[in-house]
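Trainee: for reference, the sequence and a predicted model appear below.
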Amino acid sequence: MRFTRILVGVAVLVVAVWILIGEQLAGVSADAVINARLSSVRAPVAGDVTLAPLSLGARVRIGDDLGSIEDARADTVRLADLEMEVRLEAAASARETSLVAWLQDQITALEARTLAYQSSREQELATRLERARARLELLEADPAGEAGDVPATLSQGQTENSGDPLLPGIALEYAKEKVSALEVELAALQSGVHLGDGYNDAPWSEQWRADLEARLAEHQSAQKEADDRLAAVTARLDAERLRVNRLTASPLRSSINGILWELRTESGENVQRGDELLKLVNCDSTIVTLSVTENIYNGLAVGDPATFRPQGHGSTFEGTIVRLAGSGAETVYRNLAVAPSTRHLERFDVAVDVPGLADDPDFACAIGRTGRVFFDARPLDWLRGMFDR
């Protein structure tokens, strides 16, 4: 019995020593902080800034309004010049359009006039030909002129000579000539060629229409050129308006999901292009930064597992080492929200990616929250796991 008690006591002592040594020798950080990258909002244009009514620490989402910049002194001289050019080109295009429409109306009217003239002229020639054939038939039926008075079928200057005698034979030949000439003239008219004293091959209305059609083609070409110039100047005007609008007024939008971390200006201040206005913490880039002793640091490697336990909280979060920056790693914190302490810089810097923080509402963007990071399994992890449930 006494021997059993001695064995149990020795076993308890060994377990206690093992737990103490295991807990103390386990790799653990001296300090750990939830950290994230900073994102600067800079002035896209020069002007007077107006910030949205947001307080420090306010949550923002992608596309949220952060304010605006306006500049009433933006240079609009080029915009005014282009607007004048557009008006001039529009006037030129309207003038050519009006001329083209007028010429088309005139050509249409002349086409109708030509058709009317041709129809009337055809009727005239048909009537004259009909009467000339009737006279020819009369002369052919009574070539000697016995049945009537020869002069009744003749006309003065029948052979283009006023001194010609009025003889039946000459009258017959004249009648045949008249019929043949009228037949030729009517056939030519029906084929589109106009014959007659003082005429060319087309009437005046058709000649004028041909001239107007040539002028129409010229002005249609000028109209297309004017429209092309108007379109080109209008495109330049639209681009200039966009440029001036960007110079005179520009909204400020959040490009990340995060929190307002720092104000570098106030509403009403005049800023220059590129000036830093705000700083936001990118909550989608949350990591845990920490420092360890040299012995622990030398035993770590990128990709090794790690466990983060927030201070004062029973939960633990699994993570992975993503950076080993060593001692004096001040420069790697220039774009992070929480800067390292002097004590931190005296040790060896480590960064751990902990994806589970983004899914926990208490730690999704708890920048500055502290805790500890463990790199080795410890004897009492099973007990801590029971409390974590």
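Mentor: Arrived safely, thanks for sending.

Trainee: alpha carbons only for contacts and neighbour counts from here, please
Mentor: Will do.

Trainee: got the buried residues for the longest strand along the chain?
Mentor: Longest strand of the chain, by residue count under DSSP state E: strand 317-327. The neighbour-count check on strand 317-327 (16 or more other C-alpha atoms under 10 Å) flags 318, 319, 320, 321, 322, 324, 325, 326, 327 as buried.

Trainee: how far away is the residue nearest the centre of the chain from residue 228?
Mentor: Nearest to the mean C-alpha position of the chain, by C-alpha atoms, centre = their mean, lies residue 239 at 10.8 Å. To residue 228, residue 239 is 17 Å away according to C-alpha to C-alpha, to the nearest Å.

Trainee: one more: residue 358?
Mentor: 57 Å.

Trainee: use this one as the comparison:
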Amino acid sequence: MSSNVTPKPLPTPDVSPETPVGAAAEVGALERLQRLNEEMRARARPEVVEAPKQRAPKRLGEKVNALRARRGVKSLIAIIVAVALGWYPLQRLLAATSAEATVNARLINLRAPIDGKVSLVAPSIAVGTEVEPDEPLLRVTNVRADRGRLDDLRRTVDGLRSEITVLSQRLGQLQGIEKDVIAQRNAFQEGRIHQLEAKAAELAVQITTAEAQHEDAKEALERSRKLRQSGSHTVATLLHAERDYKVSKLAIEAARIRLEGNKIELEAARKGLFVGDSYNDLPRSAQRLDEIRQQTVEVSSQLDERKARLAYLEKELVAETDLFTAHSHAIINATVRGRIWEVLTANGEEVRTGQDLLRILDCAGAVVTATVSEAVYNKLWVGQPAQFRLRGERQQYGGSVVGLTGLAAAGSNFAIEQTALTREPYHVTIAVPGLAARRECNVGRTGQVTFDTSASAANAEPARIMTAAAE
């Protein structure tokens, strides 16, 4: 059984005047949703279970508290952002910074080492061209270089070489003749030795014969004496027998003396000396050998002297050739890594010794030149740490102060003169290794230098000086 029961509306939440405007709008939306919900339920079911009271007001209070908490968080975040944004400019305002700073580098002047005509070696020597160390750029050729000394040395060396060739041939010929004469002398010596040995054998036979005759004469003498005593022989026969005995005895002594003389000749012949009545101490072949040997020694000494002179003059020729090459041809090489800053010559131009040809920017030795105020300048010292930042970049490059020139610009061949920086009168030079290590050449780019004037940096400098002095 159905009955028409009007659903009870939910209690309307109280909206106090302290409720925010956004919260009131949300409450109105909730009320409309609640009424629409009640209408839908009334159409669907005749009996509607009464919803628990005080539920909607509870949800509304939670929403209001959440909105208040969000507003508090947003306010705190806004305060933090405002403090952060304000602290960074304040910190930069209080820091010791440069008024003007630019990347700078020294110029390397390449001059002509000799007089001559310039020709290009590198593909291009236009301004801004990158160059590497020892890269050839230009060639200077001097066709009018003096080569008189070089030509004289070459003629002298050629003459000595010809003389050495002739003397070597002459020495070879003398050595060949010496061999032939030695063979001739040896043959004569050998024959003479054989001859003396044969004569010694003959004399030995003669001694034996003389001894036999002496024995015979001795026996004949004894017989003659016996026969004379018996009266069978005359006195003349006895005298003849005595004479034969004495002659045979002297014949033995003479043969022995000749044998002794033969032995002396034989020993001398074996030593290469020849004694006799018909020749001198040396035969003609031996004398000729001595002459050839003297000529060989003389030619050898001349050959050694020519070779020594040739060796000395060849060294002189090499040195003179190098000197002539240096005076006639010269290659102009880049001495550093960098860029061509200025070209002061042209292809085919005649130049003089010492004339400037090129100026190269030493990018590997880049530094930073800056100007600062008097107040900042009085806080600086050589070796003070600093940070450099290129304009438009965030990266910081560490460095240190290497020059404090004050009101006077540094007397150096910088590409950008320090007098061009006029915002402040005091000039400072900072070495920044990080810029020199970069491949690109940043000379001319501007930036800002921040100097470390803290107490720790100031105390570190005396300690560093004392450590360096101790080392």
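Mentor: Done, it's in. Because the structure is predicted, anything quoted here is derived from the model rather than measured.

Trainee: TM-score for these two?
Mentor: Overlay of the two chains. TM-score (TM-score structural alignment, normalised by the length of structure 1): 0.79; 349 aligned residues with a C-alpha RMSD of 3.2 Å.

Trainee: give me the distance from stretch 100-107 of structure 1 to the chain's centre.
Mentor: Taking C-alpha atoms, centre = their mean, to the nearest Å, the mean C-alpha location of stretch 100-107 of structure 1 is offset from the chain mean by 39 Å.

Trainee: try stretch 271-281 of structure 1
Mentor: 27 Å.

Trainee: output the residue interval of structure 2 matched by it.
Mentor: Mapped onto structure 2 using TM-score structural alignment, stretch 271-281 of structure 1 spans residues 351-361.

Trainee: for the matching stretch, report the contacting residues that lie outside it.
Mentor: By C-alpha atoms under 8 Å, 6 or more residues apart in numbering, the surrounding residues in contact with stretch 351-361 of structure 2 are 105-118, 334, 338-345, 415.

Trainee: next one: stretch 208-222 of structure 1
Mentor: 96, 97, 99, 100, 103, 104, 106, 107, 110, 111.

Trainee: alignment lookup: the second one to structure 2.
Mentor: Spelled out, that is residue 97 of structure 1. Match for residue 97 of structure 1 (TM-score structural alignment): residue 168.

Trainee: so the residue nearest to that match when sequence neighbours are not counted, which state does it fall into?
Mentor: Spatial nearest neighbour of residue 168 of structure 2, excluding adjacent residues (C-alpha to C-alpha, 6 or more residues apart in numbering): residue 303 at 7.0 Å. Under DSSP: H, G, I helix; E, B strand; the rest coil, the three-state class of residue 303 of structure 2 is helix.

Trainee: residue 303 of structure 2 -> structure 1?
Mentor: By TM-score structural alignment, residue 303 of structure 2 lines up with residue 223 in structure 1.

Trainee: its match contacts residue 91, correct?
Mentor: No. Residue 223 of structure 1 lies out of contact with residue 91 (C-alpha atoms under 8 Å); the separation is 11.0 Å.

Trainee: coming back round to it: please, which helix or strand holds the residue nearest to the centre of structure 1?
Mentor: helix 204-248 (DSSP states H and E).

Trainee: so the following helix or strand past that helix corresponds to what in structure 2?
Mentor: For helix 204-248 of structure 1, the following helix or strand on the C-terminal side (DSSP H and E) is strand 249-253. Counting by TM-score structural alignment, strand 249-253 of structure 1 pairs with residues 329-333 of structure 2.

Trainee: how far is that stretch from where the chain is centred?
Mentor: 20 Å.

Trainee: what's it in contact with?
Mentor: Contacts for stretch 329-333 of structure 2 (C-alpha under 8 Å, 6+ apart): 110, 112-114, 133-142.

Trainee: separation between residue 177 of structure 2 and residue 183 of structure 2?
Mentor: Per C-alpha to C-alpha, residue 177 of structure 2 is found 10 Å from residue 183 of structure 2.
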